[in-house]
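Enquirer: sharing a model prediction with you, sequence too.
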Amino acid sequence: MGEDESQVTVMVVDDHPMWRDGVSRDLAGAGFEVVATADGVRSAASRAAATGPDVVLMDMQLTDGNGAQATAAVLDAAPHARVLVLSASSERDDVLEAVKAGASGYLVKSASAAELVDAVTATAAGQAVFTPGLAALVLGEYRRMSSGPDPDDGQDLPQLTDRETEVLRLVAKGLTARQIGTRLHLSHRTVENHVQSTLRKLQLANRVELARYAIEQGIDED
């Protein structure tokens, strides 16, 4: 956090200097404090540790790795940061990996400056920026995990509730939190909480799967 608690601090991570500079200018013009920029995994981690940004805008293609690796590295270096992934729609599977690594949301790079500002504001406030494409991906991922090769272990994986599944389906159809709230007779904040819970479960599910893999491979043995 910066000295002015009301001003959101942001780090922009992208390997294209012109795009990185342009986004930084847009954010500064909208009242955010851009405290750092980076073009790769290592530089993002070191600068996040040094500046402790509230929000990290994360591109998927970097000079020395990808956005999922950088997300994990940044959150290890600055645990209180929130990562908002910016990506081309063709990289959605990569975005899912970034969300599993801890990203709070996803925005396509074709978004307008106003949409970017709204997304950064929402991310800083702890909301999940969850687009229809990402919601559909998450639903598919849960179906894949729940019908995995070892269903006897299914109880180890966090499961979506019926309400969370219902909310995700409506997000995937393009409805906003307020529209979903009206349809389901919930407050928009409750809808957003369901989305945040889903993201947390997906990140937990990924850790559970990693632990299983380690056990199966004997990695956890002395």
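Expert: Received the coordinates, thanks. Residues are numbered from 1 along each chain as shown.
Enquirer: hey, let's count contacts and neighbours off CA atoms from now on
Expert: Fine.
Enquirer: ok, residues contacting stretch 182-190?
Expert: The list of residues contacting stretch 182-190 from outside it, by Cα atoms under 8 Å, 6 or more residues apart in numbering, reads 177-178, 180-181.
Enquirer: the structure to be compared is supplied as follows:
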Amino acid sequence: MTITVLIADDQALVRSGLRAIIESEPGMAVVGEAGDGAGAVEAVRRLRPDVALMDVRMPRLDGLAATRALLAAAVPVPTRILVLTTFHLDEYVTEALRAGASGFMLKDATADQLVEAVRVVAAGEAMLAPSVTRRLLERMAQDERPDPDRAREIRELLSVRELDVLLLVARGMSNAEIGTQLHLAATTVKSHVQGVLAKLGVRDRLQAAVAAYDAGLVRPRAAAPKDRGTPGR
């Protein structure tokens, strides 16, 4: 099945370069372009691509506001947003993730890294530049006060095993690593992850990690939380 992509960037040369990379890859097609955030919102709503490559700094409406408009609406679009920027600044990343983006990459990424990111995001997973993942989530936890009500809600929603899985997802572990840590089969971990996403009402494991940090269930550079739920659930 072909992965459809929309490119939103205010520089025509950048759009052309991204189009060339995407269209040279089998199984991918660029279905539209936008030169500003407002145009990106209109194009995504009209074309419904699988993935939108969204620049941060654009006229009329920046990429973060455009992402919020698309994903925080009463009826959010199914499109996955992959934010691209030249700015290696945490605040851009945190704003994008809180807006609902499924990934963040710097524009100095290689063509292969970009293609892989599109595939990962289109498959419903989350993508962050490896250099910012852990530092980003810890920064989010430091900047925001934990929400005890949300933490209580999450504990009530999830089983003990699902909560174990969520805490390890929030620490950036893959399904294989989680399976090793908890002595579970990969298929069992995948099932638990899907259950966590459904119960928390989030789109992917990155958004689940954000929820765990925001609730204070995971703290920066700390040991795993002691309170992991009510035994026997």
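Expert: Yes, it's here. Quick caveat: nothing in here was measured; it's all calculated off a predicted structure.
Enquirer: after superposition, what is the TM-score?
Expert: Remark: TM-score between the superposed chains equals 0.71 [TM-score structural alignment, normalised by the length of the first structure]; 191 aligned residues with a Cα RMSD of 3.2 Å.
Enquirer: hmm, back to that, which of the contacts of stretch 182-190 of the first structure sits closest to residue 115 of the first structure?
Expert: residue 177 (15.4 Å; Cα to Cα).
Enquirer: from what I can see the closest one touches residue 192, true?
Expert: Yes - look at residue 177 of the first structure against residue 192 with Cα atoms under 8 Å: they come within range, at 6.5 Å.
Enquirer: ok so, going back, out of the contacts of stretch 182-190 of the first structure, list just those in helices.
Expert: 177-178, 180-181 (DSSP state H).
Enquirer: ok, the residues you listed vs residue 83 of the first structure, which is closest?
Expert: Each of these was checked against residue 83 of the first structure using Cα to Cα; the closest is residue 177, at 20.3 Å.
Enquirer: what's the closest one in contact with, if anything?
Expert: The contact partners of residue 177 of the first structure, by Cα under 8 Å, 6+ apart, come to 171, 188-189, 191-192.
Enquirer: I'd like the distance between it and residue 199 of the first structure.
Expert: 15 Å (Cα to Cα, to the nearest Å).
Enquirer: tell me which element the counterpart of residue 96 of the second structure in the first structure falls in.
Expert: Counting by TM-score structural alignment, residue 96 of the second structure corresponds to residue 98 in the first structure. Assigned by DSSP states H and E, residue 98 of the first structure belongs to helix 92-100.
Enquirer: how about residue 20 of the second structure, what's its partner in the first structure?
Expert: So, by TM-score structural alignment, residue 20 of the second structure is matched to residue 25.
Enquirer: what number of residues lie near its match?
Expert: 14 (other Cα atoms under 10 Å).
Enquirer: what strand or helix carries it?
Expert: Counting by DSSP H and E, residue 25 of the first structure is part of helix 17-29.
Enquirer: from the contact counts, what lies against that helix?
Expert: strand 9-13, strand 33-38 (3 or more Cα pairs under 8 Å, 6 or more residues apart in numbering; DSSP states H and E).
Enquirer: tell me, the following helix or strand past the longest one lands on which residues of the second structure?
Expert: I take that to be strand 33-38 of the first structure. Later in the chain than strand 33-38 of the first structure, the nearest helix or strand by DSSP H and E is helix 41-51. Here helix 41-51 of the first structure aligns to the second structure at residues 37-47, judged by TM-score structural alignment.
Enquirer: in the longest helix anywhere in the second structure, which residues are buried?
Expert: The residue-count maximum for a helix in the second structure (DSSP H) belongs to helix 186-200. Residues 186, 189-190, 192-194, 196-197, 200 are the ones in helix 186-200 of the second structure that count as buried (16 or more other Cα atoms under 10 Å).
Enquirer: so which of the helices and strands packed on helix 17-29 of the first structure comes closest to residue 163 of the first structure?
Expert: Closest to residue 163 of the first structure of these, according to Cα to Cα: strand 9-13, at 33.1 Å.
Enquirer: the closest one: average distance to aligned residues in the second structure?
Expert: Strand 9-13 of the first structure differs from its equivalent in the second structure by a mean of 0.6 Å after superposition (mean Cα distance after the TM-score superposition for the first structure).
Enquirer: I would like the residues contacting that strand, please.
Expert: Residues contacting strand 9-13 of the first structure (Cα under 8 Å, 6+ apart): 1-2, 20, 23-24, 32-40, 44, 48, 53-59.
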